[in-house]
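Visitor: Sequence first, then the predicted structure:
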Amino acid sequence: MTVISSLSNTNPNLLSAGTLTSAGSVSTTDNLANAAAQPTPSAVVTLGNVSGSVQTYSAQGTLAFAQQTITTWKTDSKDAVSLLMAHNDQASSLSQRLKGLGAAVLNAFKTGSGNYSQSVTRASAAGMALSSSNGVRADTELRIKTASGVLVKITLASQDSGLAVDIQSDGKLSDQERTAIAGLADGFQDALDGLAKVPPSLNLAGMAGYDNHILASVDLQTAVRQGQQQPTSVALHLDNKIRALNVSNEQGKLQLNVNTGNSLIQGSAAQRAASINSFLQQVDAAAAGGHGDATLVSMFKDAFVQLNNDTASAGTSYTQPLNARDHAMLTGLADFQASITDTPRPVNPMRPAEVDSFNWSASQSTSIGGKTALDRTITQTQQARLTASYHRPLTGTRLDLTSDRKSQNYYYDQIDDVAQSKANITYQDGKLTSATLDQSASQTTHETKFVQGKQEEDKTMPVQQSQTLNLLGLLAQNDTTSTEESAQSDAANAPNLVKAHGLILLHTSPNDLRAASH
């Protein structure tokens, strides 16, 4: 049987998961707006009883597409997720294919918690898969474990020939749990939208803000491919003690672990902002000095800010409160480990052992000892290291190294920079008896000069600076242990506390460290 109907008379609700066309429309607000802006075919012809087998004819009676497309759905459904999949599946860019889909999947938990599976694929009449995505692909898995122990697994795939969504839960969810999962909808969509960009970006703040009273952990794994490039792979783990991120792509990889299990070392919003700003400046300086990949550095900086947001609410492994003088000697940030590693690149065909490389790492660790608040010690150590190598021209800005010796005019620089800041404070019988700061920074550059392939210079240039500061006087303390009087003392010393906090921040440049000590 052949059914021909005018599109002008077609009920948009009939264009459901069972009957779709590349030029058709789905009854959604966005799609109706798009359809109004495009030329409308004069008729849709459905051949036989094959669900989804549609050909579109122009007003002149010619085929709008040279090849018949058969669209196959796993289930015949008109739910919100299926309708959005039908709309997005027509798009070629990854950002449009994933637009709103992650949020729609999680928002579905507001009204139900059952398992769900849907997919749409396209093939020619000959059975060959068809692609409208221009080689862009994304495979995403979101695992959510509730505090009661229920595991929910959500997979979302955008492939060359279609879209797929699957939800599996190994137990019944309470209303609170469904609400908490749905609360991740915007954060999940933000993460997908960022990764679908070219170049990709990280937008994880919404994910990190999950309800950690109802949900025990959240894990996101995704691999995004844009064209022929190596996929960008992201693995994010969130729980009450750890926020861990690993990213890898063609340019390299980055890693960040934030320990949220010690909330007492978290400082005020102003302290955290000052420490984050100082840290980002360190990252920029390392990237500039070592020629780090701009995309990886940008992704890392975004992740560092986002995963250090509101970490104080996560939990604590200590019971002793810290006062304002303690916090002045600490960065105010959660402890962390971080690294950025660029993929080494051999850029000189005559000397393949000379590679352009960038390896940067940083960390902060804090320990609190003592049996009581009156007798305790606090130590916080910040460290950073950069090792890098790169080629640069002798003159000008252009470097074109080939197998021709005449092109072999360049400097080859190898960098090894190390910095550390260690703060120590000690209390005896409630009195601050020691507050010291040990800092050091060293930069070593090994420079080799080549002229027409011949080595003409080879020199090493070390620069270093270290200092030990006694901050006890700066943190002048009232003898009393009274809570009220102690608070007044803290307020009176606020300018000194701000100054002390500025001093304890890590300086990776010997020159900057020298200037900070004066």
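Guide: Ah, there it is.
Visitor: only C-alpha atoms for contact and neighbour calcs from this point on.
Guide: Noted.
Visitor: List the buried residues of the longest helix seen in the chain.
Guide: Using DSSP state H to define each element, the chain has its longest helix at helix 269-290. For helix 269-290, the buried set under the neighbour-count rule, 16 or more other Cα atoms under 10 Å, comprises 271-276, 279-280, 282-284, 286-287, 289-290.
Visitor: likewise stretch 481-488?
Guide: S486.
Visitor: circling back to that earlier point, now the helix or strand following the longest helix of the chain, how far from the chain's geometric center?
Guide: Per DSSP states H and E, the first helix or strand lying C-terminal to helix 269-290 is helix 294-307. Centroid separation between helix 294-307 and its chain, computed with Cα atoms, centre = their mean, to the nearest Å, is 6 Å.
Visitor: angle of helix 294-307 against helix 269-290?
Guide: Here helix 294-307 runs at an angle of 170 degrees relative to helix 269-290 (axes from the mean of the first three to the mean of the last three Cα atoms, to 10 degrees).
Visitor: Which other helices and strands does helix 294-307 contact?
Guide: Helix 294-307 is packed against helix 205-208, strand 252-259, helix 269-290, strand 335-342, with contacts defined by 3 or more Cα pairs under 8 Å, 6 or more residues apart in numbering; DSSP states H and E.
Visitor: ok so, going back, would you mind checking which of the buried residues of helix 269-290 is nearest to L333?
Guide: Nearest to L333 out of those is R272 (Cα to Cα; 5.9 Å).
Visitor: The residue lying closest to the closest one once chain neighbours are set aside: neighbour count?
Guide: Excluding its sequence neighbours, the residue lying closest to R272 (Cα to Cα, 6 or more residues apart in numbering) is G332, at 5.2 Å. Using other Cα atoms under 10 Å, G332 has 25 neighbouring residues.
Visitor: which ones are touching G332?
Guide: Taking Cα atoms under 8 Å, 6 or more residues apart in numbering, we find G332 in contact with I265, Q266, G267, S268, Q271, R272, S275.
Visitor: got another, please set it beside the one above:
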Amino acid sequence: MTAISSVVSVVQLSIVTRPVANEPLAGAASVSTTASPSTVVSLGQGTSALDAQTYSARGVLSGAEVAPAWEYTRQDKVSLSMMGNFNTSATAGRFQGLGAALLGQLAESGKGISQSVIRSSSGHALEPAELTAAQTRLHSNADNSISLSIRTASGKTIELTLSSQDDGLAVQAQVSGGDLSDDELNALGRMADGFQSAIDGVTARPPQLKLDALTQFDASVFSSIDLKTRVKLDSNNTQTLELHADADQRSVRMSGAAGELQMSVDLKNAAVIGDSDQQAKALKGYIGQIEAARKRGDGDQQLLSMFEDAFTTLHSHYPGTRASSAPQTVNSIELTDTDHAMLSGLGDFSASVSEKSQEGNPARPGELDTFAYTLSQTTQSKGRDPLNRTLVQDQQAHLSASYHKALYAGQKLDLQRDPKTQNYLYYQINDQSSSKASIGYDKGALVNASVTQSASQSTRVSTYVMGVLQSEKLTPVTESKTRNFLSVLQQALQQDNEAKQGRGTSLLKYTLEGVQEKAMLQSEPGQLRG
């Protein structure tokens, strides 16, 4: 018979005594409350040929990488999302799906949420005091942060934050002022995807403004929305964004490596807002002018694209429109279709975008590459008597830019101190345009309906060869025009009255559409002709 050898294994078991508050999250590090060595218990006889692995008092293998430390050891949707994202380094990856998960979990439970995960960079597990301090810093002062503040119509406040830096990721959700109602919880859940879309936009490279869903909140449930973001681009640049929306106004402010933009829309005077068709035409016209300004001033395409997105977002889906049941008024006076024909159809606003100036030519530091563009609209009413009043709307635009171009088409521009590279054109642009529409009534009769428009363009081109100025050409173009629509509107109104009495056909609708088109702001002098 073949002899069977008995093999005796030696097992070493390390036991660490520590308090346990929750079941540990899979893959999470446990935080010990003692720094004493662990107890080693041997089972069996003899000694093993292999050295036993002994754990430290904080549950870490000697010589092994320190596992991340979690604020709370629980397996919910937010924690699982954080676990999946934590191994990525890009901010977009860290926040991927996390905003929707946070808002969705809050909408389901109605309870506050706080979670963080931190990786030690020192090679050893953080002591409890160190960990608490690190968690506090991560929640309040991280390199990258997203915060959303929502005020409910009932007076409660909802605060959500997402924070990230190289060694940590954290989220918080808090509710103050009372428990959220079912309607408020449901409205939060509907906002989750829009919140995530905004996060995905600001963390993308290059960044995008995807704020539509946040400005279209349910006004019957929420009274205001505030979004604030800070994203570290590199050691020298940080990108920030602020969005505010309520029943009275909307505003966006963004600053980054390329430049900054800011915009606000006044919604208190909702009476000046036109119907959806008029709004769409006005938006198309303004976006066309922004694009024309970008090309003429050689503006940064990405920055101006975000400016266009912000302009469209803030002027879309107004909370109060002419379609609402309550009459919209200016100084308690309800506007007519004839009044609206003289207006742009958009709410009053101010908007500006500017690039960070650059020294485009090392041989001539005073020649800066710049771009700045502003737009605005204001509407005023004089008189509270519906029969005796005047309505005036003023639209303004201004472009200031300077930039370098190669001397010849197709030539690469590479300006250095060497005179051989100093062959170029230097452009300086200064454009201004305005449109002032006025409509007035005396004893109920239309007595004034006019639009005065002006547009000026100034182009200065300096030509350099081998660094020597060869020529300088200044081309100013100015044009202004006043259009009087009184007679055409009076005739259209009379025809409309006769048509209502069964005599003739009304052309009022088409007349008003034609007036609207001609009353819009025009930036180029040639557009004023005709």
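Guide: Yep, that arrived. Bear in mind the structure is a predicted one, so any value in this text is a computation, not a measurement.
Visitor: Got a TM-score for the two of them?
Guide: Taking TM-score structural alignment, normalised by the length of the first structure as the basis, the two superposed chains have a TM-score of 0.83; 465 aligned residues with a Cα RMSD of 3.0 Å.
Visitor: From S251 of the second structure, how far out is the nearest residue to G467 of the second structure once chain neighbours are set aside?
Guide: The shortest distance from G467 of the second structure to any non-neighbouring residue, by Cα to Cα, 6+ apart, is to Q422 (4.6 Å). Separation of Q422 of the second structure from S251 of the second structure (Cα to Cα, to the nearest Å): 43 Å.
Visitor: what's the answer for R389 of the second structure, then?
Guide: R389 of the second structure is 31 Å from S251 of the second structure, by Cα to Cα.
Visitor: quick one: which of those two has more around it?
Guide: More crowded of R389 of the second structure and S251, by other Cα under 10 Å: S251, with 22 against 18.
Visitor: and the residue nearest to the spatial centre of the first structure, what does it touch?
Guide: Nearest to the mean C-alpha position of the first structure, counting by Cα atoms, centre = their mean, stands L202 at 3.5 Å. Neighbouring residues of L202 of the first structure by Cα under 8 Å, 6+ apart: A191, G194, L195, M299, D302, A303.
Visitor: For T46 of the first structure, state which of the residues you listed is nearest.
Guide: Proximity of the contacts of L202 of the first structure to T46 of the first structure (Cα to Cα) peaks at L195, which lies at 37.8 Å.
Visitor: Work out for me the element the counterpart of that closest one in the second structure sits within.
Guide: Aligned counterpart of L195 of the first structure in the second structure: V202 (TM-score structural alignment). Secondary structure assignment for V202 of the second structure, by DSSP H and E: helix 182-203.
Visitor: And that helix, how far out from the chain middle?
Guide: For helix 182-203 of the second structure, the distance to the chain centre is 14 Å (Cα atoms, centre = their mean).
Visitor: Show me what it packs onto, helices and strands only.
Guide: Looks like helix 182-203 of the second structure contacts helix 91-94, helix 98-109, helix 212-215, strand 222-232 (3+ Cα pairs under 8 Å, 6+ apart).
Visitor: could I get those as JSON lines with mean neighbour count?
Guide: Below are those laid out as JSON lines (neighbours: other Cα atoms under 10 Å):
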{"stretch": "helix 91-94", "mean neighbour count": "21"}
{"stretch": "helix 98-109", "mean neighbour count": "22"}
{"stretch": "helix 212-215", "mean neighbour count": "22"}
{"stretch": "strand 222-232", "mean neighbour count": "21"}
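Visitor: Compare these and give me the one nearest L185 of the second structure.
Guide: Of all those, helix 98-109 comes closest under Cα to Cα, at 4.7 Å.
Visitor: could you measure the aligned partner of V468 of the second structure in the first structure against R351 of the first structure, distance?
Guide: Superposed on the first structure with TM-score structural alignment, V468 of the second structure falls opposite K454. Per Cα to Cα, K454 of the first structure is found 11 Å from R351 of the first structure.
Visitor: Also Q229 of the first structure?
Guide: Taken as Cα to Cα, the span from Q229 of the first structure to R351 of the first structure is 26 Å.
Visitor: what's the mean distance for the lengthiest strand in the second structure versus the first structure?
Guide: As assigned by DSSP state E, the longest strand anywhere in the second structure is strand 445-465. Here strand 445-465 of the second structure, set against the first structure after superposition, deviates by a mean of 1.0 Å using mean Cα distance after the TM-score superposition for the first structure.
Visitor: and that strand, what other elements does it pack with?
Guide: strand 424-442, strand 468-484, helix 486-500.
Visitor: and it, which residues are buried?
Guide: Within strand 445-465 of the second structure, the residues scored as buried using 16+ other Cα under 10 Å are 446, 448-457, 459-465.
Visitor: S164 of the second structure pairs with which position in the first structure?
Guide: Aligned partner of S164 of the second structure by TM-score structural alignment: S158.
Visitor: likewise P365 of the second structure?
Guide: So P365 of the second structure corresponds to P352, using TM-score structural alignment.
Visitor: Repeat that for I225 of the second structure.
Guide: In the first structure, I225 of the second structure lands on V218 (TM-score structural alignment).
Visitor: what's the closest non-adjacent residue to that match?
Guide: I144 (4.7 Å).
Visitor: What is the host helix or strand of that neighbour packed up against?
Guide: With elements taken from DSSP H and E, the one containing I144 of the first structure is strand 137-146. Applying 3+ Cα pairs under 8 Å, 6+ apart, we find strand 137-146 of the first structure packed against strand 151-159, strand 215-225.
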